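> A structural model of the following input is requested.
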Amino acid sequence: MELKIYNQSEELKLTVSTSSSSTWNMELMTENAISVSFTHPFYVPLDVNDYVLLSGVKFSINKEYKPKQKSTQEYTYSVKFYGPEHDAQRVMYLNLTDGQYDVQFSLDGSPREHLKKWVDNMNRIYGREVWSMGDVVVAANQTIEYNNSSCWDALASIAEAFETEWWADGFTINLSRCERGERISLGYMQGLTSLTQSENSNDVKFFTRLIPLGSTKNIDRSRYGYSRLQLPDKSTYVDRNTQYGLYEYVEEAAFAEIFPHYTGTVSSVRSEEKTGEDKKSFTIYYFKDNGMTFDPSSKDNEIAGLVKYVSFQTGDLAGRDFEANYNSATKEWEIINIYPDEETQIPGGNLIPRVGNTYIPWNFRMPVEYETQAEQDYKAAVDNYLKKYSEDVSKYGGDTDYIYIDTHNVPLQLGQSVRLTSDEYFGAVGYRDSRMTKVVRKLDNLSIATIECSNRVGKGWKTQVDNSLSELKYVIGQKEETVLDVLKSWDGRDITDYRVLSGLRTLKEIKQRALSRLENDEAAGHIKFKKGETVENGLIVRLPKQDTPAALMSCLLEEDIDTFIEEDEDALMEIAPAEISDLSFGGLSNVNSSVDSAPVGSLPVKGENEWSYAAPTLYAGVIDADNMLVPVFDRRTQTMVFIPISAIRGGVTPPPTGFPYTFSFALR
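This next block holds a predicted model:
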């Protein structure tokens, strides 16, 4: 493959022919790089930010490279060019809030808040808005400690904290399971020339016996009989796919948020100003829930030694837990404030409860019907968790058949959804749905590749999220939140899946790309009507000047002139010459072109198939006065008519200007 290498000033530095071993390597959360090998007759070192372009993506060198000298006229290169996401390895993840430049800080926020700070730091280095957010999972707030972290390491921490994956699509960063595109079927002799199985990394979870530990929230042992939530049949473990062997595993965190609970809605909010012992004022917030039919503070519902809490599910306080007191007389919850620092209280400022917010209260005994429902939810979560991790975790892949790949336009990209088919590997089902997690493409032919498919990746590159029920946290379902850029009418950036158009930009795009149904318009390219057309008020066809009638007709018709003009339909055909000076009588399709070179004084003559001319020469034959006609103008009828020369009486005096005689006329 011929590869052009540019310096950071976009000047061409080298043009090389790469070896057959040169590849484009893509692996989920690991690498997006081009490995290039070639020889060159001169010593040309490669500098940081020298780059190549491949499939519209810029791949750059991250450190200076000097080739190996084999002779005075031969230098060998074996160098890597990295995709734009690898710039994150050179950028620190800083806290830039209020002009800070902190490298050591903690952030308590949603997935979007953590990723937004990553985008801000990356764009800080670029000096403009280059990176943007794409798909982002929806999950409860998490606190992450960032300690001298690069943006690359920060991505790994964010993905691990929210139990998902990160991946880049150009300059769009995503925090979600990497799976995209329409599912394509691949198998041996169906796009693949080989199919192999390999072991996944050792830290990918796999077990066939799950020993679940239920939540202790809202569980009163004195009444329930257990200190933790139990499965409906009170079993202590669950087995699945033990034909693979007995592999035991204990899990508690995944089920911590499944417990007997009530989800309430805030009906009203009030606040009171108080003064503390230190003479500083503070605000206490109270809220009511008109839909709650039980009393959390009654003797029947109190659990000795436990302090009540409320966890907000929606609103400004979503994801936050607060100690709370319930007043049975006023039927109000009092929120106990949290003080992150001496000047701040939560709730406070904009972070306050509001009418319509939902919340879950806990650390008290719930009515029995809530315990029964919790057991059913717990069983469903345990079954799904075991089903997920007791499946084959192997990686499957093979080498591609480039002819099949090209013919069927198979995208060779990370996350591409695939259905691997094989009766031998996948038994009675005959297939395995997965996605591409590693793709190594040959630069000589990008359709020649080795692919690897896996439903899970190891913790070495952070755990993935299944897009079915949810990963790990079963109560807070993991959804994807798409953050969209709005392109204004003046914004020249390209349209992508993560950018939407403003109203004015939409009208601008329509005006540029579509033909108007309301106003006169024109198309810059050829338009083909596959199912014909109907013209109600006439059709005007303007064509470039044609040299011959045959060329003219070939512009108008493909098969038959009957397909061009329908019955009872007006059609006006205009032949537009390139310039006005090119107009001529002989250029018309039904006129012999020789008329343009006829002698002065010649007259046009209509033949059976075309017009020609009669030259002004003396007639040497016998004059038949009755059968020889001349044109004259009849003023009565305002038309030209032909009369025999015998009708002319009195003779004709030749004009003094001499021969040839000429007269002007107009063609209708």
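> only C-alpha atoms for contact and neighbour calcs from this point on.
Will do.
> Would you mind listing the buried residues in the helix or strand where Ala374 lies?
Ala374 is located in helix 368-389, with elements delineated by DSSP states H and E. For helix 368-389, the neighbour count (16 or more other Cα atoms under 10 Å) marks 371-372, 374-375, 377-379, 381-382, 384-389 as buried.
> Following up with a second sequence; could you model it the same way so I can compare the two?
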Amino acid sequence: MNIQVKRKGIDTVELPLNGSTFTKKVMGEHNLAFSIVTAEKIDLRIGDTVTYKGETFTINQEPSVKRDHLYEYNITFEGNRHTLIRYILKDEGAFTFTYTGQPDDFMFMFLECVNAVDSGWTAGEVEDFEDVTIDFDKNDCLSALSMIAQAFDAEWDIKGKVISLKKTVGVAKDFPVSYGMGNGLYSLTRQSINDKVIVTRAYAVGGDKNLPEGVIGNLKLNDYIEKNVDLYGIREGIFEDEEIYPKRTGTATAVSQSSEEIFTLTDTSIDFDLNGKLISGESGKIVFKSGSLNGNEFDISSYNHATKTIRYKANKDSNGNFFPFGVTVAEIGDKYTLIGIRMPQSDIDSAYAELTAGRLKYLNDNSAPRVVYDLELDLLELKRRETLPDAGDIIPVSDSELGIDENIRVTSVSYPGHYPDVLESGMTFTAEVGNEVTYTLIQKVQNDIKEQKEVVTQYSKTSWENDRRNVQALNEFIGKVLDPDGNLAEPIQQAIVGMFGTPSMYYDLDGISMSVNNGGDPNAFAMTGGRLIHRVFKIDGLGYIWNLAPFSVTGLDPLKSYYLAAKCSRTSLTGEWVLTENQIPTEGDVAYWYFNFGILSSVLEGVRSFRATKGFTVISGGQIETDVITAYMIDVDTLIVKNLKTSSLGKRIEVIAAENNLRMYSDSSDLLLEIDDDNTYEGVNGSGDILFGAGVSVGSSPYNTDGYSSVGKKGFFTKGFFEGKIGLFSDTVKTSKYIGKTEKKTGQISNLSDLILAEGNVILNTVPDVGESCKIKNNTSSTITITASESLGQRFIKQLDNTTTFTMSLGAGSVASFQYHKDVADDLWIRLT
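A predicted model of the protein is given here:
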């Protein structure tokens, strides 16, 4: 069963759905991922699409491919929700702005922005909630959508290009599941969520504005509430929300401007006299919550209670300019609030009630361990009941052993892409269920939102004393520093911030490696192809990721040094490497930008070295932000790095954060050992799919003729020798060769392999060892025969039904595994599957 790939609406290639997995999470990933091994190259590009379950899925990142004698592809097509990452949320052209309103207001603003760059987006079901205010700061649209949902304590869902915003997405499904045959559940695993501590005693603290008389610091509840103390003991926690304080949100019924500096706002619903209510030591302010002045606050100069009119002053900048100004002024219907004012008792009571409700919800959410459950559902039972749980649905789950009997949210689902059209043995449908939903913000910069509190390390008294001594010693050091050569105007530079680098050098390289002294020749140099991702420069309408072609050169002058730069087109996302004696300015060519990378030295003591100049470094206070730190010794207690190399060439250890692995290289830069979280070769499964996972590997590749071994979570693989006890058929110690190989074969099988990809009829090994095993997959489109030996009578195949045959048939795409057994009476290849 295949699925058609399209490029700009035109059919290109077809991909097998039996090599795919569909995944969907509530407000999270939505993709169709393929893992394919093929002898032919597949033409796939960013922007290619498939239509699956009535929705369009797009390749947004280059598919990964590994090639030896076969091509191994990992391809991910993502749903429309992921295209929102491409666009920045804007309101009337502004990237940084504050917005106040109800869900309909936010959805109108959001769709207006998205449809300006990608038409066809519409609103689906949008439920009503109270007004909220959100600060946006250069957020991509998918992150912004999650921020909107989180602010309303709601959830978003996208089907096609229709966006819904509801209290809860999904529906209740009448599909009760429990462990056991015919009950719909193969396995159930409970996972603890450790990102929050258990709280059994809760306090509450609000904001510091408009505090009632006698309250100092913050609005707070003087008592506490408890839950589950008998189960978990006293575990204290504090509910905090600085936006909870006595306030009223009013609406302008009339506005006017008296002069360049004075404005008025009338609100006929004001129900108390502001005069005499100013809090001592503070100035009364009006803060706008919507309209052109949204987020701005102004000093109140007077209030007329008879007309319910507030008179406020414009803000004046250092150049003498006033704001509001021109057409950017308050309008009828704009919402506002007041601060610095002693509010009426009704508003104080409302604030305390809101704080009380927040504390109760906080305690209920945190008074027990938070868990989710991983379910493996029975696909046959799903098909029999004609149901398919979706992310967001609610299903009844029960398990008497784990004490579960309740309706639980399905937060994610994952199953083979060709289900339910095809039902095969070995298929799995996994679902995560739990009542916790995560608001995923795509941009890393979102980690700096206001709600996050900076954690400051607390030092002991001994540390303080050591720090003070170090500062005193540093002052002595500064007083002694001198320039022995007399060439420096200032031997010590003192500043608040130091920045090094230029905007043209702010870029990253992806998939590019350098070979200095290429092939042992100091006058040869090479760069592989790959991508240059620039942080500043871009081509409007196209992007900022250039594809660079491979580059190599020989015959360099040993007495000369060279500049290396990336020559990138100003009109297309293509480029090449250039190595020149003379530096070329970034803007030195009307058709290209030249992004300087670094300097290749002359030949010194038989070799060249390369020093990069790209990137930037910022030094401020006690922090250094940079790309690479090179040192002969680093003496620190804690070091957090993205990438670490003990040497640039030859024998070295590398830590690569982006891939989450550790590598060790030989003198000749060959990979010797790797610890990896997801890319260790684990062998081949019964369907012929190559498996990768967490583990340790020795050697550079499972296809390397020099040998390779790996230990993963799912098994052990080696391309060398294996020694151990064979316990099933023999107590003797034996040594076998070629365990774990994958081969394409036709005819005689002479080696022991983990998987034979049969290209035609095959004959099992004629000289097998006791306990030898072999797995064969019919890699053709027709039936093949498997023969037990070269000549009739030497040995037989014992089938699954215990009958013996000399020759058996194997259907197209089917898999059979065998193990050799020999004793006095029998001489058999026993079929295991």
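> Overlay the chains and give the TM-score.
A TM-score of 0.54 describes the superposed chains when it is computed by TM-score structural alignment, normalised by the length of structure 1; 428 aligned residues with a Cα RMSD of 4.2 Å.
> follow-up on the earlier one: name the surrounding residues that touch the helix holding Ala374 of structure 1.
205-210, 212, 214, 229-232, 238-240, 255, 258-262, 469, 472, 474 (Cα atoms under 8 Å, 6 or more residues apart in numbering).
> Report the mean deviation for it after fitting onto structure 2.
Helix 368-389 of structure 1, aligned to structure 2 and superposed, deviates on average by 3.5 Å (mean Cα distance after the TM-score superposition for structure 1).
> Would you mind identifying the next helix or strand past that helix?
That would be, after helix 368-389 of structure 1 and using DSSP H and E, strand 395-399.
> So Phe42 of structure 1 belongs to a strand, correct?
No - looking at Phe42 of structure 1 with DSSP: H, G, I helix; E, B strand; the rest coil, it is coil, so not inside a strand.
> Show me what it aligns to in structure 2.
Matched by TM-score structural alignment, Phe42 of structure 1 corresponds to Glu40 in structure 2.
> hang on, the earlier thing: and the contacts of helix 368-389 of structure 1, which of them are buried?
Buried among these by 16+ other Cα under 10 Å: 205-210, 212, 214, 229-231, 239-240, 255, 258-261, 469, 472, 474.
> Strands - which of those land there?
Using DSSP state E, the subset of these located in strands is Arg209, Leu210, Pro212, Asp239.
> farthest pair in these?
Pro212 and Asp239 (11.2 Å; Cα to Cα).
> And the strands in the stretch 1-150 of structure 1, which stretches?
Listed in chain order, the strands of the stretch 1-150 of structure 1 (DSSP state E, counting those that start in this stretch) span residues 2-6, 12-17, 23-27, 31-40, 51-54, 57-60, 68-71, 74-82, 104-109, 132-138, 142-147.
> quick one, which of these is nearest to Gln197 of structure 1?
That would be strand 23-27 among those, by Cα to Cα, at 17.2 Å.
> what residue of structure 2 matches up with Pro84 of structure 1?
With TM-score structural alignment as the criterion, Pro84 of structure 1 lines up with Asn80 in structure 2.
> quick one: that match and Lys277 of structure 2, what's the gap?
53 Å (Cα to Cα, to the nearest Å).
> Give me the more crowded residue out of these two.
Asn80 (19 against 15; other Cα atoms under 10 Å).
> Is that one in contact with Gly160, as I believe?
Yes - Asn80 of structure 2 lies in contact with Gly160 (Cα atoms under 8 Å); the separation is 6.4 Å.
> Overlap in contacts, these two.
Joint contacts of Asn80 of structure 2 and Gly160 (Cα under 8 Å, 6+ apart) are Glu55, Thr56.
> and the nearest residue to Ile448 of structure 1 once chain neighbours are set aside, what is it in contact with?
Residue nearest to Ile448 of structure 1 in three dimensions, not counting chain neighbours: Tyr402, with 5.1 Å by Cα to Cα, 6 or more residues apart in numbering. By Cα under 8 Å, 6+ apart, Tyr402 of structure 1 lies in contact with Gly191, Ser447, Ile448, Ala449.
> State the distance from the counterpart of Val26 of structure 2 in structure 1 to Glu179 of structure 1.
In structure 1, Val26 of structure 2 lines up with Leu28, judged by TM-score structural alignment. Distance, Leu28 of structure 1 to Glu179 of structure 1, using Cα to Cα: 11 Å.
> Alright, that wraps it up for me.
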